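Student: Okay, structure incoming, though there's no sequence with it:
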């Protein structure tokens, strides 16, 4: 029927691909053309539209390309590389970038990266701890110091002087938190590590940003893990049973 009408027919299309094409073209997926009267018919409202449908050859495969879909809810990205290893790395990097964009859109806000958030929290919590006159002060100070392990590890991984960089970064954020909102030093709150040059920079201007949602979830997960570990009072170790030697065994 389709061939007689001059329509292109594609067989053995995966269900997920069929749903994506239908969503992009503004169509509906039909499992049958049969009607209740026993005839065959197609509802015009279930049809979609696109500017061009063509068959092209990519590498060793023939694929059908749909261009100019009406709704544009789906797109296909073609990755090309010299070998499978490079393609796997490209796919992983592209997937990570899509996940980062997704997190930003879900969160609706971003924070400077490069250890800026962790150092800012460290300075704030140390200042807050001095207002307490109880033993909670010690716990807050230790939690603040634990946050510094993230920028320190970032610097170590980049083969930079972690002690010097983190010390300068703490001084910057301490000055920013003690300054007025319109003071010249208030912009120092956006400073983080520049792991390429081994110095500090305004990571908001440099575009080194992190989704606020991911940062909050990371801190919550790490805190909950530490709490669960601290709740453990003792450990019971199960020693595996030793098998008795067979006196009849021969070496």
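Tutor: Perfect, thanks for sending it. If you're wondering where the values come from, they're calculated on a predicted model, not measured in any experiment.
Student: Please count neighbours and contacts with C-alpha atoms only from this point.
Tutor: Noted.
Student: which residues in the chain form strands?
Tutor: Per DSSP state E, the chain carries strands over the ranges 50-58, 61-69, 110-112, 191-194, 199-202, 209-211.
Student: which of the residues in stretch 123-139 are buried?
Tutor: Across stretch 123-139, burial judged by 16 or more other CA atoms under 10 Å covers 123, 125-126, 129, 137.
Student: Quick one: the helices in the stretch 51-200 of the chain, in order.
Tutor: For the stretch 51-200 of the chain, helices defined by DSSP state H, counting those that start in this stretch occupy the ranges 84-107, 116-129, 136-147, 149-157, 162-178.
Student: Mind putting the ones you listed into CSV with distance to residue 224?
Tutor: Output for the helices of the stretch 51-200 of the chain, formatted as CSV (distance: least, CA to CA, whole Å):
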stretch, distance to residue 224
helix 84-107, 21
helix 116-129, 17
helix 136-147, 12
helix 149-157, 17
helix 162-178, 25
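Student: try this one side by side with the last:
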């Protein structure tokens, strides 16, 4: 990729300490010691940016293979040594957790801003002036951003166009089919007052079939199966949730009890059985007919549950239990006791979906409080990517319900902001002028990356985009075959996610710009008491610090 340098006004070279031309410190020394780490991270993330980004196979130390193109997942799998790389990863994770998207945006834009900051420092700009100028450019960018939101998602409008960009970024294949399902699920669970609760849309993954075989089920579906003889509750289901085993409180109690003879052992066993019978009878007396447990299922307790027609379901994860608790409005019980407020639904039944099995909790219609998106796929990696894309689409719809404003996608917003900052920066005097131009050049690097990942001629695409934006058409972005009109292609980004991403980039960039040296203090492996532990020749020398980013897969 072509080097990205700040054009326009130039600053005079700052006179610095003279160094010998052949000295190693004079050659290849970075003024920003965090720049090599940022460049290494960006080199890893850049091929995955955008809807045409490539996937990566992450092989962990345990031998597990993960297929993903999601920047946050890739950053999470890296074991980073460089402190600046850790700081940049933390900012990307914060963006991903708060907005569900934009981790790659944070890494790539921060790397581009640090590169431009390196050029400005070499031109003679002081670090304090650079920080103030970058802060002013960030404030100007955030102020200009709402003016580009020319469209809002209407209350009765299909959110497919607004969610496609987010889902397509994370989905491995068939993003259009997955986006339709996510949009339909979000639309079906939207409240009459326009509100939306993310826990109303569940995601269930089942091996087998294709992604086109995915469907929506009314209610909540879990990847589980009944453990006893009762496999369905046709009506009036009352649900209790247990984050413990369905049986004795301590499975190891018979091995730790103090028993003096065979008679004590028989009495202990009878007492344990009577306790289980009493606990299950209490559930039945409280009209509990569905018990979901996250733990081991005791055979004696299961036999007693079958006698009282209680359907026992073993959950696979704690997340499913928490999700059931939020949707049903019933607490999670730590002991085998009736909950103060059991969950109610119309029926609970077992559903066969191809080769997979799911347990469905169905509510009465209208006013269904939950819908489950059942995803099908041939591989676990593909299902994991589809599930992640679905959750990010749900998060994006939640943000749209809070702020329905949309921005042009496909790099059009970044090019428009770059044009505005360039026009203003060329008129400013002092440090703000070059800083505005550097900020604009960093923003242009994002559509360049989109064009590169799409396999297009970067210079030609950027020239056509620049010509269109200079003419006032800021709806031109990067497509599959060249430039596109994002309004006609329905490619949009949410204003909330873009604004949060810019703030995260600005914060981490301003922090890294202030760093002029990275000093690593390491404790010696064998501590020895010595009156003079540092040799005379080594006094005054700091521990050598490597600028390279050390990254390995866990």
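Tutor: Cool, the structure landed. Please read these numbers as outputs of a predicted model, since none were measured by experiment.
Student: Superposed, how do the two chains score by TM?
Tutor: After superposition, the two chains reach a TM-score of 0.71 (TM-score structural alignment, normalised by the length of the first structure), with 215 aligned residues with a CA RMSD of 3.5 Å.
Student: picking up where we left off before, of the helices of the stretch 51-200 of the first structure, which is nearest residue 235 of the first structure?
Tutor: helix 136-147 (23.7 Å; CA to CA).
Student: The closest one vs the second structure, average offset?
Tutor: Superposing on the second structure and averaging over aligned pairs (mean CA distance after the TM-score superposition for the first structure), helix 136-147 of the first structure comes out at 1.0 Å.
Student: now do stretch 92-102 of the first structure
Tutor: Mean for stretch 92-102 of the first structure is 2.1 Å (mean CA distance after the TM-score superposition for the first structure).
Student: Output the residue interval of the second structure matched by that stretch.
Tutor: Matched against the second structure by TM-score structural alignment, stretch 92-102 of the first structure falls on residues 388-398.
Student: Run a quick neighbour tally on the equivalent of residue 444 of the second structure over in the first structure.
Tutor: Correspondence of residue 444 of the second structure to the first structure, assessed by TM-score structural alignment: residue 148. As a burial measure, residue 148 of the first structure scores 19 neighbours (other CA atoms under 10 Å).
Student: ok, now residue 203 of the first structure?
Tutor: Around residue 203 of the first structure there are 21 residues (other CA under 10 Å).
Student: That one -> the second structure?
Tutor: Looking across to the second structure (by TM-score structural alignment), residue 203 of the first structure lines up with residue 486.
Student: Buried residues of stretch 86-100 of the second structure, list them for me.
Tutor: Quick answer for stretch 86-100 of the second structure (16+ other CA under 10 Å): 86-96, 99-100.
Student: pretty sure residue 431 of the second structure contacts residue 129?
Tutor: Yes. Between residue 431 of the second structure and residue 129 there is a contact under CA atoms under 8 Å: 6.6 Å.
Student: OK, contacts around the aligned partner of residue 174 of the first structure in the second structure?
Tutor: Under the alignment (TM-score structural alignment), residue 174 of the first structure maps onto residue 470 of the second structure. Residues in contact with residue 470 of the second structure, defined by CA atoms under 8 Å, 6 or more residues apart in numbering, are residue 419.
Student: hmm, back to that, mind checking which of the buried residues of stretch 86-100 of the second structure land in helices?
Tutor: Mapping these onto helices (DSSP state H) picks out 86-96, 99.
Student: can you put those residues in a markdown table and add distance to residue 45 of the second structure?
Tutor: Below are those laid out as a markdown table (distance: CA to CA, whole Å):
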| residue | distance to residue 45 of the second structure |
| --- | --- |
| 86 | 15 |
| 87 | 16 |
| 88 | 12 |
| 89 | 11 |
| 90 | 15 |
| 91 | 14 |
| 92 | 11 |
| 93 | 13 |
| 94 | 16 |
| 95 | 15 |
| 96 | 14 |
| 99 | 18 |
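Student: So which of those is the closest to residue 382 of the second structure?
Tutor: So of these, ranked by how close each gets to residue 382 of the second structure (CA to CA), first place is residue 96, at 20.3 Å.
Student: If we ignore the residues flanking it in sequence, what's nearest the closest one?
Tutor: Nearest non-adjacent residue to residue 96 of the second structure, counting by CA to CA, 6 or more residues apart in numbering: residue 103, 5.5 Å away.
Student: Check residue 138 of the second structure too.
Tutor: Using CA to CA, 6+ apart and skipping the chain neighbours, the partner closest in space to residue 138 of the second structure is residue 506 (6.6 Å).
Student: Now which residue in the first structure aligns to the one you found?
Tutor: By TM-score structural alignment, residue 506 of the second structure lines up with residue 223.
Student: burial of its match, as a residue count?
Tutor: 13.
Student: go on, residue 49 of the first structure?
Tutor: By the criterion of other CA under 10 Å, residue 49 of the first structure has 17 neighbours.
Student: isn't it right up against residue 70?
Tutor: Yes. If you go by CA under 8 Å, residue 49 of the first structure and residue 70 touch, sitting 5.9 Å apart.
Student: Just to confirm, what residue in the first structure is aligned with the residue nearest to residue 96 of the second structure?
Tutor: Aligned counterpart of residue 103 of the second structure in the first structure: none (TM-score structural alignment).
Student: Correct me if wrong: residue 103 of the second structure contacts residue 71.
Tutor: Yes. The criterion here is CA under 8 Å, and residue 103 of the second structure meets it with residue 71 at 5.8 Å.
Student: Would you mind listing the buried residues in the strand or helix carrying residue 312 of the second structure?
Tutor: For residue 312 of the second structure, the host element (DSSP states H and E) is strand 311-314. Within strand 311-314 of the second structure, the residues scored as buried using 16+ other CA under 10 Å are 311-314.
Student: those helices in the stretch 51-200 of the second structure, which residues are they?
Tutor: 71-77, 83-99, 103-122, 127-144, 160-170, 175-188.
Student: Provide the aligned range in the first structure for the shortest one.
Tutor: To tie it back to what came earlier, the one meant is helix 71-77 of the second structure. Under TM-score structural alignment, there is no match for helix 71-77 of the second structure anywhere in the first structure.
Student: buried set for stretch 135-155 of the first structure?
Tutor: For stretch 135-155 of the first structure, the neighbour count (16+ other CA under 10 Å) marks 137, 140-141, 143-145, 147-149, 151-152, 154-155 as buried.
Student: if I look at the residue nearest the centre of the second structure, how far off is residue 400 of the second structure?
Tutor: For the second structure, the residue nearest the mean C-alpha position is residue 96 (4.1 Å; CA atoms, centre = their mean). Separation of residue 96 of the second structure from residue 400 of the second structure (CA to CA, to the nearest Å): 16 Å.
Student: what does residue 522 of the second structure give?
Tutor: Computed as CA to CA, the residue 522 of the second structure to residue 400 of the second structure distance reads 48 Å.
Student: Tell me which of those two has more neighbours.
Tutor: When neighbours are counted by other CA under 10 Å, residue 522 of the second structure and residue 400 differ, and residue 400 comes out ahead with 23 against 7.
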